[in-house]
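Undergrad: Show me how the following folds:
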Amino acid sequence: MEQYTIIKSFVMLMALVGAFSFFSIRVRRLYRLMMAVEGAAEFKLDQIGKRIGVLFKDVLGQANVRRKKLPGIAHTLIFFGFLAVQPHSLELMIKGVCPAFEVGHWIPGLYGGYLFAADILASFVLVGFAYAIYRRTMVRPAYLTMGTDANLIILFTCLIIITFQFINAFQTLLPAEPGAFDYRGVFPLSSLLVGFFGLDQMGPQQIFAGYEIAYWIHMATIMGFLVYIPGSKHLHLLAAAPNVFLKPLAREKAIVKTDIENEDLETFGLGKVSELNWKNVLNLYACTECGRCEEQCPAANTDKPLSPKQIVHDLKVDLLGQSDAILGGNFDQVQPIVREDSPVTGDVLWSCTTCRACEDICPVNIEHLDFIVEARKHQVLMEASFPPEVQETFTNLENQANPWGFGADSRADWCKGMDVPLMGDNPDADLLWFVGCAGSFDDRGKKISQAMARVLQRAGVNFAILGPEEACNGDMARRAGNEYLAQMLIQQNVETLNGYKPRQILTGCPHCFNIIKNEYPQFGASYPVVSHAELLFDLHKQGRLKPNGNSLGTLTFHDSCYLSRWNGIVQPPRDLLRSMNRGQLTEMTRIGQKGFCCGAGGGRMFMEENLGRRINVDRAEEVIGTGAATVAAACPFCATMLSDGLMDKEAAVVVKDIAELVDEATS
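TA: Sure thing, here's the model as predicted:
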């Protein structure tokens, strides 16, 4: 027995040294690769206390994971059960090398309580995996990766837990050394294995052999798991917590600003994986391919080639596949991301509506849009590769500062005869209304602007518009990858805004709202911005907009992605509509921050939709399903897309902006 103990200690020591050495080599290589990429990350490590709180809430508390109820509960059971097993497994590792090591000898009461809890939590892991196996074999959601990698992880983990419980069971039967910790009575569930398998009927040698077999299987599986993790999708076990800790803390998100004037830059956007920054690479490492992003993505839901999960996976595979060139500093040898043999095609990039559903639902806070928008930027600025119909839109924006190409001097024609003042005539206005291109030129948008003007005048608001001084906000060009054109438009508006220094800016378009609020500060214009959904509700609460008692009929409300997901404005438009319509509002299935995109974002308002089903038709079907006679919108693009979708379905549902409904409901 003593000879076996010596051999066991030696073998265990060598195995641990080998496993941890190989693990550390693989992790160091991943870290070196993360640090070797060329891109510069715009990141500031601040608010450490808040970040620690996020770790407790989202990682230890599993808050993000549990947003999807049953899978979230299953993952939480697996997470805590697996964590609970590790201290005892670590003790067993050390004990394999140093047999005299025993934590229970020093703190028997505390350690006994831990083992009691750990034994129960370990069983919860098997419950969680039972649901996972059921989901993979019976439910089989299309977005869930069904590969060997995932199945091996399930096998590894189940084997670790089962052998852990057999070790516990055998420990209750092994003769205790004088003064050693007594394991009897501390394993409430593992002890059941003793009676179930008749382990107590075995002889001392058989019990010892059973313990050693369970021990070596347990240790070999743990060490194999340790070596396997850095090269598998479960690399997220190492990367998820840092990625969550380092995530942007503010909900608002700005597109990365490219220094167009920097003569040292040889390329713009993301053309090769070597041009990623370290934070992008950490995002890639953190992904576990759970598929929640794909489940929510409007492109994936309508049979487009884009899957946010897949694009992250493809970039990670590309990065790891070209790592030798990157680590060696041979960046010229790194292939472009978009190439003939790459799964990241132009159709993949241009299918994105930038709705941000992928980022919003991701349990580990991956920023998918940074990859997509930066890749678009490279395609437009460096390759001149983009959908052909966008060329006319870019030309119109460059020549007339609006995507339709109408004369810039006619921007205020929509309000002729309405006594709407220009900012040049009323520079002390309380509110500068940035009307936007749709509200100024689109026939549907002009009617919304006219309704909004009447409501503002009815409420006695001192406001003014820029008129011909206003240019396109730059959102469409920026999200379509034309950063040069976007910055030209933004700078034009910034000079105008800084000339007037408005007290507050009102927008009737969520795209105007988002870019002026969150991205104009990058260019030196930082002003309070309010959406018309928020302002109208505030005016109503102040008693300046009183319902006239007329019913607006049966209503449902469609959330604009750039209000709800991008900026968290969900409740004000609903409260407003309920107040104006005697509390009546019928909700669709997908609402708020889980709302479904209309299909117009990311520049897709001005692109053809030739792949898969039309996104707006998919949303129109959901509108029809509510039975409402009117669908309210808070975005001129959404209003247009919903109208087209409902027309395609030949539905008698009317689309109205909330400004039009408030105009009807007040006097």
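
Undergrad: hey, let's count contacts and neighbours off CA atoms from now on
TA: Noted.

Undergrad: Identify the residue spatially nearest to Phe208, adjacent ones excluded.
TA: The shortest distance from Phe208 to any non-neighbouring residue, by CA to CA, 6 or more residues apart in numbering, is to Leu174 (7.0 Å).

Undergrad: surely that neighbour meets Ala209?
TA: No: counting by CA atoms under 8 Å, Leu174 does not reach Ala209; the two are 10.6 Å apart.

Undergrad: Which one's more surrounded, these two?
TA: The residue with more neighbours, out of Leu174 and Ala209, is Leu174; 16 against 13, by other CA atoms under 10 Å.

Undergrad: so is that one in a helix, a strand, or just coil?
TA: coil (DSSP: H, G, I helix; E, B strand; the rest coil).

Undergrad: Ok, the one 3 residues further on next?
TA: Under three-state DSSP, the three-state class of Glu177 is coil.

Undergrad: Relative to Ala169, how far out is it?
TA: Applying CA to CA, to the nearest Å, the value for Glu177 to Ala169 is 17 Å.

Undergrad: in which helix or strand would I find Ile133?
TA: helix 108-134 (DSSP states H and E).

Undergrad: Would you agree Asp303 falls within a helix?
TA: No: using three-state DSSP, the assignment for Asp303 is coil, not a helix.

Undergrad: Report the spatially closest residue to it, excluding sequence-adjacent ones.
TA: The nearest residue in space to Asp303 (CA to CA, 6+ apart) is Gly612, at 4.6 Å.

Undergrad: can you count the residues close to Pro175?
TA: Pro175 has 12 nearby residues by other CA under 10 Å.

Undergrad: mind listing what it touches?
TA: With contacts taken as CA atoms under 8 Å, 6 or more residues apart in numbering, Pro175 has no neighbouring residues.

Undergrad: now do 10 Å
TA: Pro175 is in contact with Asp182, Pro204, Ile207, Phe208, counting by CA atoms under 10 Å, 6 or more residues apart in numbering.

Undergrad: how about this one, so we can line them up?
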Amino acid sequence: MSDTTLVTRILFQDFSSWSITLFYLLGYTAIGIFAHGVYTQVRKYRRGRPLDIDAWRQRAINMVQDMLTHRTLVRRDRKAGRAHALIFFGFALLFIGTATITLEYDILQPLFGWRFWHGEFYLWFSLVLDIAGAGLIAGVLYMMYRRQWLKLPKLDYARPDRSPQDPDYDRSGYRREDWAFLWALILIGVTGFVLEATRLVWLSGEPAVWDLRFWSPVGAVMAHVMQWIGLSPEGAGLFRSGLWWFHGLLALSFIALIPYSKIKHIVTAPTSLMLRDPLAGRRLPKVPEEQASAGYQYITDFKWKELLHLDACTKCGRCHEACPANAVGAPLSPRDVILSLREFANHSLNAATLPEKAELDVHGKGPGQVFMETLWSCRTCLACVEICPVAVEHVPIIVQMRRKLVEDGNMEPLLEKTLQTIHKTGNSFGESKRKRAAWTKELPFTIKDARKEAVDMLWFVGDYASFDPRNQKVTRAFARLMHQAGVDFGLLFEGEMNAGNDVRRVGEEGLYEYLATANITSIRDCEFKSVVTTDPHSYNTIRNEYPDFGGEFEIQHYTTVVRELLLQGRLRLSKPLGYRVTFHDPCHLGRYNKGFDAPRDILQMLGCELVEMGRNRDNSFCCGAGGGRIWIPDAPGTEKPSQNRMHEAGAIEGLQVFVVSCPKDLTMFEDALKTSGYEGKFVVRELIELIEECVEYDESPALSVEV
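TA: Got it, this is the predicted structure:
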């Protein structure tokens, strides 16, 4: 057995001096090409608008945690996430290994005479890198299998926003790029192992190499196979020489192409994760005072972070798969919006000098531009942002582009009329402000006016809960529950206006700021401890966006309030309901604000059997009303998201009640129940109605649910 303290690998063994010089020239050339690409990308980002980023240390910690745990990648696609982890950690270890060799061979040894790449360190180094290389190859092979044989729709790059006649319809170039990336990784990994095996066969007569071969287990097994098929040490030496150059040139080409290809995501994706806004979409940005017009018209209107987001997209298709608009055939795929903008940015911002202003306009029908119909198809449900493994913020970008459309009057006439109505009356129904609390007249008790007397809880009711006749029944039911529980609560009466959540997501920022400022003023003038609302849309904007305008209030959705009242015994329950139910998570309560548990806890307390739909909690499917789409008519003959959801619920055997906890959900799903053919099979009810049916009243006016 050879002395393990002497074992190492001679990097350029039997290479002539001119071969070594040539390799270094090629290496420096690759580094130069890489550096120029990095410069071009940084210049592109700098052409976007500036953005202040804080908390760098915490952001870096979060990014490292995301990378090490792969938590954003394994969500809802565990196999792909685990395969990516094999590729990521394998590549990272191989990169570190190469850097370690470079550190000794090119820096420490020539400058200081320091050597460490020998002995036990070298042996463990060989073992770890063999395992890393095997993991990388296994991960890449699964990704190849996934693309070639599983035929996942989200990976086909079919564009719902273009027709075959459009010049940028064909995205076969992306498929070729994906396969080139995967094949490059496979070839680098496989040729590395073959190169290792041929070296072992070539030096099989040297005990310091051959006796310790199984510290490189994959290479050792391949070496024995080579010997078995008759490869001699001399033949291995010749084969090694040509393969060494092939492997080296492939690796150098890979490095050189990083800034110019999909490979750049190894840099842009972690950076995108680090720059992530935890409230992206939940809290939209204000229009800066120095900005001449609202929203984004030109690619240079984008913040540099958003331009980087475009490059971070790996085309995984998770947002494409999750999008409710895309699911019902609307001309929208969040992925394609991002890729179109990326193509546009690369075409217009990578040049040495910027094109004319007109050529920077991202709106229109040209290559890379985003269609108006695409932007208006978005429900701003946040499904795309929530599932994106690299933290691309699709919804804020779409809303910024909508702001420009609204400013120019490029919207549906009915939407424009609704916005005018809200500006005039303070609500989307066009009713007089004096009628906002008209629903209270049918109650046997008086509700306090919080503007005139102090209350413990201020109830922000919202438009649909105040004016829609069907929702008014639910609103009165909640008032009875609060009264029965002895809660000291009151209303703003005509002092309340539309909260503005959907107005803002439409893109009408000026109207939103008017509504928000008016509501904040009204709320501030009241004396109360906390705010409650039965409307998740109002809940989101008051909780997450009003603070930017000076309105910081403690606010709860009614489900958390009622759960607490039930737990405290302030609401007493009669016999269990025993209904077989499913629950629809409202986007603005669930995905936006993580309010998943309270409604389910209440259903359990009511004695209901909850059967979850396949898409639930953070993967819940949108009803289709968000982003102002409740005010925009759907194209005749097309499926609505609410109908799609009804089909999902209809597949549950024995379902009796489809439960919602949002006024807009109640409106959308009761209509969809009829139009999708499930009327008479189950009913749509607000959770409040089930609670009231189960609660013991001192004087019982409970609603019943026909099932």
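
Undergrad: Just the TM-score for the two chains, thanks.
TA: Once the chains are laid over each other, their TM-score by TM-score structural alignment, normalised by the length of structure 1 reads 0.93; 658 aligned residues with a CA RMSD of 2.5 Å.

Undergrad: hang on, the earlier thing: post-alignment, the helix or strand following the helix holding Ile133 of structure 1 versus structure 2, mean distance?
TA: Downstream of helix 108-134 of structure 1, the first helix or strand assigned by DSSP H and E is helix 148-171. Comparison of helix 148-171 of structure 1 with structure 2 after fitting gives an average deviation of 0.9 Å (mean CA distance after the TM-score superposition for structure 1).

Undergrad: Neighbour count: Glu177 and Ala169 of structure 1, which is higher?
TA: Ranked by neighbour count (other CA under 10 Å), Glu177 of structure 1 and Ala169 place Ala169 first, with 27 against 8.

Undergrad: follow-up on the earlier one: start and end residues in structure 2 for the helix holding Ile133 of structure 1, please.
TA: Per TM-score structural alignment, the counterpart of helix 108-134 of structure 1 in structure 2 is residues 119-145.

Undergrad: Tell me roughly how far the matching stretch lies from structure 1 on average.
TA: Using mean CA distance after the TM-score superposition for structure 1, the mean distance for stretch 119-145 of structure 2 is 1.9 Å.

Undergrad: residues of that stretch that come out buried?
TA: Within stretch 119-145 of structure 2, the residues that count as buried by 16 or more other CA atoms under 10 Å are 122-123, 125-144.

Undergrad: Stretch 400-420 of structure 2 too?
TA: Across stretch 400-420 of structure 2, burial judged by 16+ other CA under 10 Å covers 400-407, 411, 415-416, 418-420.

Undergrad: Over in structure 2, find the residue span stretch 517-534 of structure 1 aligns onto.
TA: So stretch 517-534 of structure 1 is aligned with residues 543-560, judged by TM-score structural alignment.

Undergrad: all strands of the stretch 301-450 of structure 1, in order?
TA: Along the stretch 301-450 of structure 1, counting by DSSP state E, counting those that start in this stretch, strands occupy 431-434.

Undergrad: on that earlier part again, sitting in helices, which of the contacts of Pro175 of structure 1 do you find?
TA: In helices, defined here by DSSP state H, the members of the contacts of Pro175 of structure 1 are Pro204, Ile207, Phe208.

Undergrad: Of those residues, keep whichever come out buried.
TA: The neighbour-count test (16+ other CA under 10 Å) marks Ile207, Phe208 as buried among these.

Undergrad: which of the ones in helices among the contacts of Pro175 of structure 1 lies closest to Ile94 of structure 1?
TA: The nearest member of those to Ile94 of structure 1, counting by CA to CA, is Phe208 at 18.5 Å.

Undergrad: In this structure that closest one contacts Ala169, no?
TA: No: contact between Phe208 of structure 1 and Ala169 fails when scored by CA atoms under 10 Å: they sit 11.6 Å apart.

Undergrad: which stretches of the stretch 451-600 of structure 2 form strands?
TA: Under DSSP E, counting those that start in this stretch, the stretch 451-600 of structure 2 gives strands at 457-460, 489-491, 530-533, 555-557, 580-583.

Undergrad: what's the second one aligned against in structure 1?
TA: Mapped onto structure 1 with TM-score structural alignment as the criterion, strand 489-491 of structure 2 occupies residues 463-465.

Undergrad: do the same with the last one
TA: Following TM-score structural alignment, the aligned partner range for strand 580-583 of structure 2 in structure 1 is 554-557.

Undergrad: Present the strands of the stretch 451-600 of structure 2 as a markdown table; the columns should include distance to Arg645 of structure 2.
TA: Below are the strands of the stretch 451-600 of structure 2 laid out as a markdown table (distance: least, CA to CA, whole Å):
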| stretch | distance to Arg645 of structure 2 |
| --- | --- |
| strand 457-460 | 28 |
| strand 489-491 | 34 |
| strand 530-533 | 25 |
| strand 555-557 | 23 |
| strand 580-583 | 11 |
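
Undergrad: between those, which one is nearest to Arg451 of structure 2?
TA: strand 489-491 (7.8 Å).
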